[in-house]
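1. what follows is a predicted protein model with its sequence.
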Amino acid sequence: MTAYAVAHLHNVTVNQGILDYLHGIDATLAPFEGHFIIHGGPREQLEGQSGGDLIVIAFPTITAARKWYASAAYKALIPLRQQGSEGEVFLIEGVDANHRATDILAG
């Protein structure tokens, strides 16, 4: 099942730490088959208010996502990201194509 690393970053300042992070992150994803599916960009706000940047990285499994986040290569980049941003970062599993909204009620 596809899993996602999601970050909602606020107060992003493009400083040297962020630049070094951006230049380094792609190489950390490759060994775990991770790839960006959302990386900031313009949004069309339909309801409520939200600020900051949304980043979503897809991995083939939650295990791959966990291994990426725990890898030495990515751990070395985390402080660089934190030098120029604040926010929430989490991993979450996706659902399959047959998922229906009421499936969450069975749990």
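-> On my side now, so go ahead.
2. from here on, just use CA atoms for contacts and neighbour counts.
-> OK.
3. can you name the residues in contact with the helix or strand that contains Val6?
-> Using DSSP states H and E, Val6 sits in strand 3-10. Applying C-alpha atoms under 8 Å, 6 or more residues apart in numbering, the external contacts of strand 3-10 come out as 51-62, 65, 85-94.
4. buried residues, the following helix or strand past it. List them.
-> Next in sequence after strand 3-10, counting helices and strands by DSSP H and E, comes helix 16-29. Using 16 or more other C-alpha atoms under 10 Å as the test for burial, helix 16-29 gives Gly17, Ile18, Tyr21, Gly24, Thr28, Leu29.
5. hold the first one in mind and look at this next one:
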Amino acid sequence: MTAYAIAHLRTPSAHPDVLEYMERVQATMDPFQGRFLVHGPEVDVREGEWPGTVVVIEFPDMDHVVGWYESAAYQDILPLRTGHVPGAAVLVEGVSPGHSAAGLAAALRAAGS
């Protein structure tokens, strides 16, 4: 099942270390078949607060995204970003084909009874 690395970058900057990170990150993703789906656009906030921007990277599955994040190549460049751009990062699995919110609600209702 497809999995994603999602980062909420609160105060993006063009610090030289961050630019180096950006120049090197794709090479760390390639062995794990990672590809950018969203990469730092302006966000249109409709509910709540969302300072900064978002990055979404798609991988074939959780093994690939975890392998990428924990790889020596990525861990080597990660401080270039985290030292200058505060934020949060999560690794998350996508939904299966045919997923529906109503179906999930029904399963949760059934589990609660």
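-> Thanks, I have the structure now. Since we're looking at a predicted model, the values are computed, not measured.
6. could I get the TM-score for this pair?
-> TM-score of the superposed chains, computed with TM-score structural alignment, normalised by the length of the first structure, equals 0.92; 107 aligned residues with a C-alpha RMSD of 1.5 Å.
7. which of the buried residues of helix 16-29 of the first structure lies closest to Ala101 of the first structure?
-> Checking the buried residues of helix 16-29 of the first structure against Ala101 of the first structure with C-alpha to C-alpha, the nearest one is Leu29 at 30.8 Å.
8. quick one: contacts for the closest one?
-> For Leu29 of the first structure, the contact set (C-alpha under 8 Å, 6+ apart) comprises His35, Trp68.
9. so how far is Glu47 of the first structure from the residue lying farthest from the centre of the first structure?
-> No residue in the first structure sits farther from the centre than Ala106, which is 27.8 Å out by C-alpha atoms, centre = their mean. For Ala106 of the first structure, the distance to Glu47 of the first structure (C-alpha to C-alpha, to the nearest Å) stands at 29 Å.
10. Pro79 of the second structure in helix, strand or coil?
-> Put simply, Pro79 of the second structure is helix when judged by DSSP: H, G, I helix; E, B strand; the rest coil.
11. tell me how far the residue farthest from the centre of the first structure lies from Glu93 of the first structure.
-> Applying C-alpha to C-alpha to Ala106 of the first structure and Glu93 of the first structure gives a distance of 17 Å.
12. now Ile25 of the first structure
-> Ile25 of the first structure sits 21 Å away from Glu93 of the first structure, going by C-alpha to C-alpha.
13. how about Arg100 of the first structure?
-> According to C-alpha to C-alpha, Arg100 of the first structure stands 15 Å off from Glu93 of the first structure.
14. ok, the two, which is more surrounded?
-> Glu93 (16 against 9; other C-alpha atoms under 10 Å).
15. and for the nearest residue in space to that one that is not next to it in sequence, the neighbour number?
-> Excluding the flanking residues, the one nearest Glu93 of the first structure by C-alpha to C-alpha, 6 or more residues apart in numbering is Ala3, at 4.1 Å. Applying other C-alpha under 10 Å, we find 22 residues neighbouring Ala3 of the first structure.
16. next: Thr13 of the first structure.
-> By the criterion of other C-alpha under 10 Å, Thr13 of the first structure has 14 neighbours.
17. done for today, thanks.
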